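1. what follows is a predicted protein model with its sequence.
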Amino acid sequence: MRRLVVLGAGTAGTMVVDKLRRRLARADWLITVVEPRDQHYYQPGFLFLPFGEYTPDQLTRPVAPLISPGVELVHAEVDRVVTTDDQVVLADGRRVDYDYLVIATGVCPRPEQTPGLLDGGHWRRTIFDFYTYEGALALAEALDRFDGGRLVVHITEMPIKCPVAPLEFAFLADEFLRGRGIRDRTELVYATPLPGAFTKPVAAARLGSMLDERKIAIEPDFLVERIEDRSLVSYDERRIPFDLLVTVPLNMGADFVARSGLGDELNLVPVDRHTFLAKGHDNIFAIGDANDIPTSKAGSVAHFSVDVFARNFTDLAAGKPMTGRFDGHANCFVESGRGRGLLIDFNYDTEPLPGTYPVPGVGPFRLLGESPVNHWGKRAFRWMYWNLLLPGRPLPLPAHMSMAGKHQPSTKE
């Protein structure tokens, strides 16, 4: 019997085991997933917790019921992978043999990597994050207490999970502060290491204009070196003082990746960007946020990439070549406040463009255009996540990006 071991039961790992359990014969394949936590979090919901939306029970579910029957679930931390022996060593000393290994342990915020972020005594007092459940809840209390001043939304470095989420937070903060009647005495600043609001020019121009419309100042090319005296200080010695800082710390992969000699400087696993096969290995894959593919670390990427991976792995198990090629497809709803949102859809080679999605000319979603339908599409995604995406059920969305319905913007757009 051959053994497939998946490390991590987050979004990508859960989809992998649930899809492959239906595809691989139980008489031939033992599938094991290793996950230390007993709760699974709907991470896109963290964005809304600081603004009093969603309740904790809407964002968490036990891990075990999300895993298909016939998959062995091991609750444990991973110490390291011994690639020469095809073994995973757990923190308690147990060893798990594998024929094929899938690393799906994602990334997490590392505030300790920025001097002054944790050691200045301001963490979760005047400095907050919302990429963790605990951080989002603490930020909700801080926003309720906030009575004006300078609120800075900040990204330490790319890549990060859901790269549009900090923009969404800025838009929602603008709406929230207006609702409380204190927007006129609050200065909102968006500090980013990027040269603009996004990585690609068309989307950067559109999102940048949305910041301007809301009078949110942008501080581009800001590479933070330290936090000092309630100020962000960049490597070129620019300073951004704050009364309340909402930061996205450096995102890094799991430490066992480094201990195993499998990662880069951010503990991301270098892989073939089309098949997710780890470079230098013929039986190790990294999927979801855990790898270094040059696209967004977002749930949609996990979904589309797992679709390609599952078909490829089924062929590999049958002794056939892997012919599926992931094209970097990502799409993300961007909540812009006031009951509206926009959608971006792109891949390795094509930047986000205006148009309609998924049906050309019909939509119902607008690309790079704000609409109430996009807002409700984002809200509906939570139901789809728990009931369709995680169980690995098919969605009527192609894994590969299509140019249908998209167009190059005119200079007037």
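-> Yep, it's here. Numbers count the residues shown, from 1 in each chain.

2. from now on I want contacts and neighbour counts done on CA atoms only, so please keep to that.
-> Fine.

3. pull the number of nearby residues for the closest residue to Asp264 other than its chain neighbours.
-> The shortest distance from Asp264 to any non-neighbouring residue, by C-alpha to C-alpha, 6 or more residues apart in numbering, is to Pro270 (7.0 Å). Other residues lying near Pro270 total 20 when counted by other C-alpha atoms under 10 Å.

4. mind checking the SS state of Met403?
-> coil (DSSP: H, G, I helix; E, B strand; the rest coil).

5. show me what contacts the residue nearest to Asp264?
-> Leu262, Gly263, Asp264, Ala278, Lys279, Asn291, Asp292, Ile293 (C-alpha atoms under 8 Å, 6 or more residues apart in numbering).

6. let me have those in TSV, extended by neighbour count, distance to Phe146 and secondary structure.
-> Output for the contacts of Pro270, formatted as TSV (neighbours: other C-alpha atoms under 10 Å; distance: C-alpha to C-alpha, whole Å; DSSP: H, G, I helix; E, B strand; the rest coil):
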residue	neighbour count	distance to Phe146	secondary structure
Leu262	20	44	coil
Gly263	22	41	coil
Asp264	15	40	coil
Ala278	24	46	strand
Lys279	14	48	coil
Asn291	29	38	strand
Asp292	24	38	coil
Ile293	21	39	coil
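
7. so which of those comes closest to Leu368?
-> Leu368 has its nearest neighbour among the contacts of Pro270 in Ile293, at 23.8 Å by C-alpha to C-alpha.

8. isn't that closest one up against Val271?
-> Yes. Using C-alpha atoms under 8 Å, Ile293 makes contact with Val271 at a distance of 7.0 Å.

9. could you pull out the helices in the protein for me?
-> 11-23, 56-59, 133-145, 165-180, 201-213, 255-259, 299-317, 372-384 (DSSP state H).

10. adding mean neighbour count and distance to Phe346, write these out as a markdown table.
-> As requested, the helices of the chain are arranged in a markdown table below (neighbours: other C-alpha atoms under 10 Å; distance: least, C-alpha to C-alpha, whole Å):
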| stretch | mean neighbour count | distance to Phe346 |
| --- | --- | --- |
| helix 11-23 | 23 | 20 |
| helix 56-59 | 14 | 27 |
| helix 133-145 | 18 | 29 |
| helix 165-180 | 20 | 17 |
| helix 201-213 | 17 | 10 |
| helix 255-259 | 18 | 29 |
| helix 299-317 | 21 | 10 |
| helix 372-384 | 17 | 16 |
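
11. next up, a second structure to put side by side with the first:
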Amino acid sequence: MKRLVVVGGGTAGTMIVNKLRRELKTDDWEIAVIDRDDVHPYQPGYLFLPFGVYSAAQVSRSRHTFLPDGVNFVIGDVDRVDADGNCVILADGRQVPYDYLVIASGATPRPDQTEGMLGPQWRESIFDFYSFDGAQALAGALEKFDGGRFVVHITDMPIKCPVAPLEFTFLSDAYFRQRGIRDRVEMVYVTPLSGAFTKPISSAHLGSMLHDRNIAVETDFLVERIDSTSKSLVSYDERTVPFDLLVTIPLNMGAEFVSRSGLGDDLNYVPVDKHTLLSTVHPNIFAVGDASDIPASKAGSVAHFAVDIFVGNFLQHIAGKKMTGSFDGHANCFIESGDGKGLLIDFNYDTEPLPGKYPVPVVGPFSLLKETRANHLGKLAFRWMYWNVLLPGRPLPLPDKMSMVGKKNET
């Protein structure tokens, strides 16, 4: 009897066990999923919690309800992986042996990694929305905010859903206008990047949207500390950005057990082949989703497209065959822009977001790099798709690999 263990019952891990349970015979394979709790968060929903679009009940469900029959769900904190002994060791001493291991433990905001972030202003004038508690607390802070310097800040890349800070900024602008206080709010977007986004065409487009909304952009800002006394961000080159209300995206890091196991890089992400997702060190360990070090967005769409490639590769790998699937870094992300509109971007390792139509050329119904009502509705509709199609591992009529069909190359 072979044993497959998946560490992480989030987006990637849940899709993997649903798809592989159908492929691996129960007489031949045991499958186990390990996670610290039985709460599966819909993390894209955290963006909307501060604005009252979603309720708390709409952004979480039980993990076990999405796991198929024949999968053992183990609840517990992982202490470390003994890669030489092929065993996952839990904090309470339990051991879960494996023949093949998939690390799908995601990425986590780490406000403790920036000096002063967790100081006396934390959840007073400094908030985050990348956690459930942070998004809930921020809802109350926004409601009380009546004007002043409002700063949205990214500590460093990579982060989960790299467009989410921009979305939050656009939604905040619309929120302040709806409340009639926008003229009393000075908005600043602070980023470690050289522009609004990582790729030239989309960065220019999104940067112009910030400019049109009278939102200042502070680029190339690498925060060294937060000064709680003066309520300001301080960069390594000694620039300062004062704030009255700061919404920050803390440094994102992989799971601590990855570091303790000697499996990760400086940010606890597992080095893998970016096309096969197989560990560069251990031939029976894969890392999928946000847990890996692939140079792609840490987003649900990447997990979805990568898992589809991974499943075929895994079946070939365990059969002793060459893995023929090649993940190209495909990602697509809806970007809420406020006022009931949104954009969509579609890109991969080699091709930046371009204008056009998606998924059907000319028809769409979604427009790339263009604000439309349809894109906003697509963003909202995705929550139903997530719970009912994506997690159960049902097929979506979208290509795993990025296509240039329907796109307009402006270079």
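-> Alright, I've got the coordinates. Note that this is a predicted model, so its numbers are computed, not measured.

12. how much space between the residue nearest to Asp264 of the first structure and Ala286 of the first structure?
-> 8 Å (C-alpha to C-alpha, to the nearest Å).

13. check Asp144 of the first structure too.
-> Look at Asp144 of the first structure and Ala286 of the first structure: by C-alpha to C-alpha, they are 40 Å apart.

14. one more: Asp85 of the first structure?
-> Asp85 of the first structure is 18 Å from Ala286 of the first structure, by C-alpha to C-alpha.

15. those two - which one has more neighbours?
-> Between Asp85 of the first structure and Ala286, counted using other C-alpha under 10 Å, the more crowded position is Ala286 (29 against 9).

16. that one pairs with which position in the second structure?
-> With the correspondence set by TM-score structural alignment, Ala286 of the first structure lines up against Ala287 in the second structure.

17. quick one: contacts for that match?
-> Here Ala287 of the second structure is in contact with Val102, Ile103, Ala104, Val270, Val272, Leu277, Leu278, Ser279 (C-alpha under 8 Å, 6+ apart).

18. which one is it nearest to, not counting chain neighbours?
-> Ile103 (4.6 Å).

19. show me the contacts for that neighbour.
-> Ile103 of the second structure makes contacts with Val6, Val7, Gly8, Ile285, Phe286, Ala287, Val288, Ala291, as judged by C-alpha under 8 Å, 6+ apart.

20. ok, now which ones touch the closest residue to the third one other than its chain neighbours?
-> Taking C-alpha to C-alpha, 6+ apart as the measure, Gly8 of the second structure lies nearest to Ser105, with 4.4 Å between them; neighbours along the chain are not counted. Under the criterion of C-alpha under 8 Å, 6+ apart, the contact list for Ser105 of the second structure reads Val7, Gly8, Gly9, Gly10, Gly13, Gly254, Ala255, Asp290, Ala291.

21. roughly how far does the fifth one sit from Gly207 of the second structure?
-> When distance is defined by C-alpha to C-alpha, Gly13 of the second structure is 35 Å away from Gly207 of the second structure.

22. if we can go back for a sec, what would the contacts of Ser105 of the second structure look like in CSV with distance to Asp69 of the second structure?
-> Listed next are the contacts of Ser105 of the second structure as CSV, based on distance: C-alpha to C-alpha, whole Å:
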residue, distance to Asp69 of the second structure
Val7, 18
Gly8, 17
Gly9, 15
Gly10, 17
Gly13, 15
Gly254, 29
Ala255, 27
Asp290, 26
Ala291, 26
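
23. from those residues, pick the one nearest Phe176 of the second structure.
-> Nearest to Phe176 of the second structure among those is Asp290, at 32.7 Å by C-alpha to C-alpha.

24. measure that closest one to Phe314 of the second structure for me?
-> From Asp290 of the second structure over to Phe314 of the second structure (counting by C-alpha to C-alpha), the distance is 18 Å.

25. same question for Lys321 of the second structure.
-> Relative to Phe314 of the second structure, and taking C-alpha to C-alpha, Lys321 of the second structure is found at 10 Å.

26. do Pro353 of the second structure as well
-> In terms of C-alpha to C-alpha, Pro353 of the second structure sits 30 Å off from Phe314 of the second structure.

27. my guess is Pro355 of the second structure meets Ser367, correct?
-> Yes. Pro355 of the second structure is within contact range of Ser367, at 7.4 Å (criterion: C-alpha under 8 Å).

28. comparing the two, which shows the higher neighbour count?
-> Legend: neighbour count by other C-alpha under 10 Å for Pro355 of the second structure and Ser367, higher for Ser367 (25 against 19).

29. for that one, which non-adjacent residue is spatially closest?
-> The shortest distance from Ser367 of the second structure to any non-neighbouring residue, by C-alpha to C-alpha, 6+ apart, is to Lys357 (4.7 Å).

30. likewise for Ile249 of the second structure?
-> Closest to Ile249 of the second structure by C-alpha to C-alpha, 6+ apart is Ile154, at 4.9 Å.

31. for burial, what's the neighbour tally of that neighbour?
-> Look at Ile154 of the second structure: counted by other C-alpha under 10 Å, it has 23 neighbours.

32. wait, what's in contact with it?
-> Contacts for Ile154 of the second structure (C-alpha under 8 Å, 6+ apart) come out as Pro165, Val190, Thr191, Pro192, Thr248, Ile249, Pro250, Leu251.

33. same thing but 10 Å
-> Contacts for Ile154 of the second structure (C-alpha atoms under 10 Å, 6 or more residues apart in numbering) come out as 162, 165-166, 189-193, 221-223, 247-251.

34. hang on, isn't Leu188 of the first structure packed against Leu167?
-> No. Leu188 of the first structure is beyond contact range of Leu167, at 11.6 Å (criterion: C-alpha atoms under 10 Å).

35. intersection of neighbour lists for these two?
-> Counting by C-alpha under 10 Å, 6+ apart, the residues touching both Leu188 of the first structure and Leu167 are Val153, Ala173, Leu211.
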